[in-house]
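Participant: Take this sequence and fold it.
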Amino acid sequence: MNIQKVLVPPLKIQGIKTKLVLSIKSVIEWDNKGIYFEPFMGSGVVGFNIAPNRAIFSDNNPHIIAFYRAIQNGVITKNSAKSYLQYEGNLLQQYGQEHYLKIRTRFNQEHNPFDFLFLNRSCFNGLMRFNSKGAFNVPYCKKDMRFSQSYITKITNQIDWVAKLIQNKDYEFRVCDFSQTLQQAKENDFIYCDPPYIDRYSDYFNSWDSYQEKQLYNMLCATKAKFILSTWHSNQYRQNEYIENFWGHFHHNIIEHFYHLGANETNRHSIKETLVKNYIIKQNITKNIPTKQISLFESALERTTY
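Facilitator: Sure thing, here's the model as predicted:
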């Protein structure tokens, strides 16, 4: 049996769509002849696994974009990352939190993408959080032996496959607001949107409110491109009211899974997410993908029964 494999990129970000990639890929209806737009790039796991020929990845977090530009430009490579992580990892092993805080201070002053990678893989619970001044402020994970040889190899292999993909494709990485990216999308293009989940998570670079949700809704309603939007549907405590207010008249695929990233255990329970689409699936959905295609009538019914 042909088992599809999800390749994981080197950056860890809360809300990463590793578990949803196969579900997203299974409902894409696109001939790959236009441009793929991802205006909330985050880790890049969705776009990199789709691997379109042409793509514009954007995010309002400049450090994410700088990191992937460094890979694209050959500054961050498998070997350069290995040397860096071995050196800084040895110092972390010796000095622990003191060294972590030293790197965090240096990053907030110099914004070096290597330091960004170090912090991303040694901070508490893999969080990516910034204060109101744009400074990375996540505390230490308290694992002095964090960068073992096997862990470094895992990270550098992730960098290597992303580098090979990026360097063989026509990809552009931009720091900008989502609206600037969506304005460019045309009829033959495809859009994947993964905005910060409203009422669930925000940081300095990824704050999100009802105004932005409505702005995104209006732009996606107006676009001539096909799109998929990821958002949360419900959990054991409540439902996402914006599904009914904004997104209810589109086509939905509902998926239930479990998030592991989060500052405390209350953020790590099961959640239903929905893939909102402006088109009907014509092809058969890939077998063994935990996704549920529902009609508009069924969507309204499910919202009243969860």
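
Participant: contacts and neighbour counts: CA atoms only from here.
Facilitator: Noted.

Participant: Please, where are all the helices along the stretch 101-250 of the chain?
Facilitator: Under the criterion DSSP state H, counting those that start in this stretch, the stretch 101-250 of the chain carries helices at the ranges 113-122, 149-167, 178-182, 210-222, 241-242.

Participant: Out of the ones you listed, which is the most enclosed?
Facilitator: Taking mean count of other CA atoms under 10 Å as the contact definition, the stretch among those with the greatest mean neighbour count is helix 113-122, which reaches a mean of 22.

Participant: which helices and strands sit right next to that helix?
Facilitator: helix 62-72, helix 78-95, helix 97-110 (3 or more CA pairs under 8 Å, 6 or more residues apart in numbering; DSSP states H and E).

Participant: To residue 223, which of these lies closest?
Facilitator: Closest to residue 223 of the helices and strands packed on helix 113-122, according to CA to CA: helix 62-72, at 24.7 Å.

Participant: Which elements pack onto that closest one?
Facilitator: In terms of contacts (3+ CA pairs under 8 Å, 6+ apart), helix 62-72 is packed against helix 113-122, helix 149-167, strand 170-175.

Participant: What residues sit buried inside the last one?
Facilitator: What it means is strand 170-175. Across strand 170-175, burial judged by 16 or more other CA atoms under 10 Å covers 171, 172, 173, 174, 175.

Participant: what's the nearest residue to the third one if we skip its chain neighbours?
Facilitator: Here the nearest residue to residue 173 in space, its sequence neighbours aside, is residue 57; by CA to CA, 6 or more residues apart in numbering that works out to 4.9 Å.

Participant: so who does the closest residue to residue 29 other than its chain neighbours touch?
Facilitator: What sits nearest to residue 29 in space, not counting adjacent residues and going by CA to CA, 6+ apart, is residue 281, at 6.9 Å. Remark: with contacts taken as CA atoms under 8 Å, 6 or more residues apart in numbering, residue 281 is in contact with 27, 28, 29.

Participant: Please generate a structure for the following sequence too, so the two can be compared:
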Amino acid sequence: MKTYIPPIKSQGIKTKLVPFISQYIPKDFDGVWIEPFLGTGVVAFNLAPNKALLCDSNPHLIQFYQAIQNKQITPNTVRNYLQQEGDRLLHLGEQHYYFIRDRFNATGNSLDFLFLNRAGFNGMIRFNRKGEFNIPFCRKTNRFSKAYITKIVNQVDNISQIIHAKKFTFICQDYQETIASAQKGDLIYCDPPYIDRHADYFNSWTEKDELQLYHLLKHSKAQFILSTWSHNRYRTNYYLENLWKEFYITKQEHFYHVGAKESNRNSMIEAMISNFEPLSLKNEITPTISQLPLLLNIEYSYVKPAYAIQSDVILHSHT
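Facilitator: A predicted model of the protein is given here:
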């Protein structure tokens, strides 16, 4: 399937996992798609049906997409802005990046947010305890080449068309309030900050939050899908094995290219948790020899919850 990439980048973006997540959506789903942790919006923009409630505690993410929805930000305004500020960056160097960063922290301008996201170090989004964007410059004064600007403009255009073709509501609010609004027939997709992984001012995540999320989803009237991490070469997610084990769990390898340190840009086994059995995975069987090339570098595991009939399927990478 074709995956549309949003103009905002972030660590942990789920672009390559969109086809995997799509397998969870019932074919006859006609409720509201709900995301308490919108992030870049890549999952919603590619998978959400006609009606969606898209929320995040970071006001800058919500404001950016509201501006596209209200046509305050258009492909043309983005092109003109990036050409102007990109030219100044080329001639003034990194001092102009920090000028934009100071201006953004003072005004919250959405186009400045886009600029910082694409010119900051490794495309990261991070805020300090004062709520100020604090990512340093990527040290590439020629960052906004003509081709790169066109790429971003096309991304804005694609997402704009998706937003205007559907009934999307963007709200800046706490995840607890968003989940509490879900009704029977809705589908909640949660991509919270990964516990024991990364956190900042808008994305702090503690054991208390993980437990609260568990109780909210367990008692929700809606169906839910939750993204989290299972394990990497160094450690295992304690909460997946000890808190979420009563639900359906599937796993797939994913490589993160975004991270402050190169040593952090490693593959990780992602986990998808749901309170319903995905029909597309229900009858999963071991592949034939002819199918093995499709599974290179992938660890796939489908685990039914403790209260269901145990019938696990594990496919390990083949070399």
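
Participant: Can you tell me which of the helices and strands packed on helix 113-122 of structure 1 is most buried?
Facilitator: For those, the stretch with the most neighbours on average is helix 62-72, a mean of 20; neighbours defined as mean count of other CA under 10 Å.

Participant: Where in structure 2 does that one fall?
Facilitator: Under TM-score structural alignment, the counterpart of helix 62-72 of structure 1 in structure 2 spans residues 59-69.

Participant: what does the matching stretch rub up against?
Facilitator: With contact meaning CA under 8 Å, 6+ apart, stretch 59-69 of structure 2 is reached by 39-40, 55-56, 73-74, 108, 110-111, 113, 160, 163-164, 170-172.

Participant: mind checking the SS state of residue 5 of structure 2?
Facilitator: Secondary structure state of residue 5 of structure 2, per DSSP: H, G, I helix; E, B strand; the rest coil, is coil.

Participant: Test my guess that it contacts residue 156.
Facilitator: No - applying CA atoms under 8 Å, one finds residue 5 of structure 2 not in contact with residue 156, separated by 9.0 Å.

Participant: Could you work out the most separated pair of the buried residues of strand 170-175 of structure 1?
Facilitator: Using CA to CA, the buried residues of strand 170-175 of structure 1 span at most 13.6 Å, a distance reached by 171 and 175.

Participant: re earlier: structure 2: which residue goes with the residue nearest to residue 29 of structure 1?
Facilitator: When the two structures are superposed using TM-score structural alignment, residue 281 of structure 1 falls opposite residue 278 in structure 2.

Participant: Repeat that for residue 215 of structure 1.
Facilitator: Residue 215 of structure 1 maps onto residue 212 in structure 2, by TM-score structural alignment.

Participant: Return the distance of its match relative to residue 190 of structure 2.
Facilitator: For residue 212 of structure 2, the distance to residue 190 of structure 2 equals 13 Å [CA to CA, to the nearest Å].

Participant: Any chance of a markdown table for the contacts of residue 281 of structure 1, columns secondary structure?
Facilitator: A markdown table is the format used below for the contacts of residue 281 of structure 1 (three-state DSSP):
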| residue | secondary structure |
| --- | --- |
| 27 | coil |
| 28 | coil |
| 29 | coil |
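
Participant: Would you reformat those residues as JSON lines and include distance to residue 49 of structure 1 and neighbour count?
Facilitator: Listed next are the contacts of residue 281 of structure 1 as JSON lines, based on distance: CA to CA, whole Å; neighbours: other CA atoms under 10 Å:
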{"residue": "27", "distance to residue 49 of structure 1": "14", "neighbour count": "22"}
{"residue": "28", "distance to residue 49 of structure 1": "12", "neighbour count": "21"}
{"residue": "29", "distance to residue 49 of structure 1": "15", "neighbour count": "16"}
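
Participant: Dump those residues to TSV, plus distance to residue 233 of structure 1.
Facilitator: As requested, the contacts of residue 281 of structure 1 are exported to TSV (distance: CA to CA, whole Å):
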residue	distance to residue 233 of structure 1
27	18
28	20
29	22
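
Participant: just the residues you listed now: which is nearest residue 294 of structure 1?
Facilitator: Looking at the contacts of residue 281 of structure 1 and their distance to residue 294 of structure 1, the nearest is residue 27, at 12.2 Å (CA to CA).

Participant: Okay, residue 231 of structure 1 and residue 53 of structure 1: tell me how far apart.
Facilitator: For residue 231 of structure 1, the distance to residue 53 of structure 1 (CA to CA) stands at 26 Å.

Participant: So which of those two has more stuff around it?
Facilitator: Set side by side, residue 231 of structure 1 and residue 53 show unequal neighbour counts under other CA atoms under 10 Å, the larger going to residue 231 at 22 against 16.

Participant: Excluding sequence neighbours, find me the nearest residue to the spatially most distant residue from the centre of structure 1.
Facilitator: Residue distances from the centre of structure 1 (CA atoms, centre = their mean) peak at residue 94, which lies 32.8 Å from the mean C-alpha position. Spatial nearest neighbour of residue 94 of structure 1, chain neighbours left out: residue 144 (7.5 Å); criterion: CA to CA, 6+ apart.
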